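Engineer: The following comprises the amino acid sequence and a computationally predicted model.
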Amino acid sequence: MLRIDPNADRPPFEQVRDGIVALVDDGTLAPGERLPTVRGLATDLGIAANTVARAYKELEQAGVVATRGRKGTFVVDAEDQPWRQDAEAAADAFAARLRELGVPPGVGLELASRAIDDDRG
C-alpha cells in the first residue's frame, strides 16, 4: 500500500498524505472505503502516530477523507463534494483562457499547481 522513504526530501506526513491521494486517484482506495487506524498505519509504516494523524487531518481538510468518530476515517466520494460543480467551472474557465493565450498544457498545469500551493492566497 504505502511506503515511506526515510531518505526523501519530503517529510513523512507529506509522503503519507500524497500516497493516500494517489491511491484514491488511481482507484485503489474507493469512495466509502475505510482507512487503517492512525496507530495501525503508523505501526505498519514504522513512523509516529502523530505523523499519520497530521496526514489524515490534512486529507480531511482537503475533502479527501472524512472521519466518523469511532467508526473510523473513510474515503469521500469526490462527486459528492459541495464545491465540485464550482471547481469544475473554474477549471474549465482557466483551461479556456490558457488556450486563448496559447499556453501549452504542461505549463498551464505547472502554473495551476503553483497557484494552488501558493501560501499568499
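Structural biologist: Structure's in. What do you need?
Engineer: contacts, neighbours, all on C-alpha from now
Structural biologist: Will do.
Engineer: before we move on, what SS does the most centrally placed residue in the chain have?
Structural biologist: Per C-alpha atoms, centre = their mean, the C-alpha nearest to the average position across the chain is that of residue 21, at 4.0 Å. The three-state assignment at residue 21 reads helix, by DSSP: H, G, I helix; E, B strand; the rest coil.
Engineer: Would you mind measuring from it to residue 1?
Structural biologist: 12 Å (C-alpha to C-alpha, to the nearest Å).
Engineer: And for residue 34?
Structural biologist: Taking C-alpha to C-alpha, one finds residue 34 at 14 Å from residue 1.
Engineer: Compare these two and say which is more crowded by neighbours.
Structural biologist: residue 34 (17 against 9; other C-alpha atoms under 10 Å).
Engineer: and the comparison structure, right after this:
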Amino acid sequence: MSDLPRAIVVDPSSPLPPFEQVRAGLVDAVSSGALTAGERLPTVRRLAEDLGVAAGTVARAYRELEASGIIETRGRNGTFVSTHGDPAHQQAQRAAIAYAEQIRALRLDTDEALALVAAALRGAESPRTAP
C-alpha cells in the first residue's frame, strides 16, 4: 500500500480529469498485480493527501471502481481490491461461454470456431463470409 501513490500519477496538464487519472492508475495497479485481490486501499483522505488532490477526486474514482466491481467497500473496515477477480476477465469469460454455446448450436467444429475468433480479433473478415 505504501508504494501505491508512486504508481499513480496525476498530471494537472492532462486532458483527462484528475479522478479519471486516479481511477486509471488504480486499474493499472490491479491489472499489473501491484495491488492484489483482498488488499486494503488507503483511505480516501490519505490517498488524496499523498497524491496532492482533493478528497472528492479520490472519492469519485473509488465510487466508479466500486461500481465496476474492481474494488469493494466493507463499511468501517475500509476499501479493498475486489476478491471476485478482474471484472474485464469475468466479462470476457462470460462472452466466451456464450460463444461456445452458440458454436455448439450451429454444429461448427472447434478449429473453425477458433479461426473465426482469431480473424475477429485481428479485425479481418472470415474467409467464409468474405464477398
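Structural biologist: Okay, I see it. Since the structure is predicted, the reported quantities are computational estimates derived from the model, not experimental observations.
Engineer: Could you report the TM-score for this superposition?
Structural biologist: For this chain pair, the superposition-based TM-score is 0.72 by TM-score structural alignment, normalised by the length of the first structure; 103 aligned residues with a C-alpha RMSD of 2.8 Å.
Engineer: just so I have it, where are all the helices in the first structure?
Structural biologist: 12-25, 38-45, 49-61, 84-101, 105-117 (DSSP state H).
Engineer: Just put those in TSV and tack on distance to residue 77 of the first structure.
Structural biologist: What follows is these, written out as TSV (distance: least, C-alpha to C-alpha, whole Å):
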stretch	distance to residue 77 of the first structure
helix 12-25	10
helix 38-45	21
helix 49-61	12
helix 84-101	11
helix 105-117	21
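Engineer: And residue 68 of the first structure? What does it align with in the second structure?
Structural biologist: In the second structure, residue 68 of the first structure lines up with residue 74, judged by TM-score structural alignment.
Engineer: Could you report the separation of its match from residue 119 of the second structure?
Structural biologist: From residue 74 of the second structure to residue 119 of the second structure the distance is 43 Å (C-alpha to C-alpha).
Engineer: Which of the two has more residues huddled nearby?
Structural biologist: Set residue 74 of the second structure next to residue 119 and count neighbours by other C-alpha under 10 Å: residue 119 wins out with 14 against 9.
Engineer: Show me what the more buried one lines up with in the first structure.
Structural biologist: Residue 119 of the second structure maps onto residue 102 in the first structure, by TM-score structural alignment.
Engineer: show me what contacts its match?
Structural biologist: Neighbour list for residue 102 of the first structure: empty [criterion: C-alpha atoms under 8 Å, 6 or more residues apart in numbering].
Engineer: That one and residue 91 of the first structure: what is the separation?
Structural biologist: From residue 102 of the first structure to residue 91 of the first structure the distance is 16 Å (C-alpha to C-alpha).
Engineer: now do residue 39 of the first structure
Structural biologist: In terms of C-alpha to C-alpha, residue 39 of the first structure sits 37 Å off from residue 91 of the first structure.
Engineer: first to last residue in stretch 8-25 of the second structure, what's the distance?
Structural biologist: Note: stretch 8-25 of the second structure ends 5 Å apart using C-alpha to C-alpha.
Engineer: which residues in the first structure does that stretch align to?
Structural biologist: The alignment places stretch 8-25 of the second structure over residues 2-19 of the first structure (TM-score structural alignment).
Engineer: Which of the residues in that stretch are classified as buried?
Structural biologist: Applying a neighbour-count criterion of 16 or more other C-alpha atoms under 10 Å, one finds 4, 12-17, 19 buried in stretch 2-19 of the first structure.
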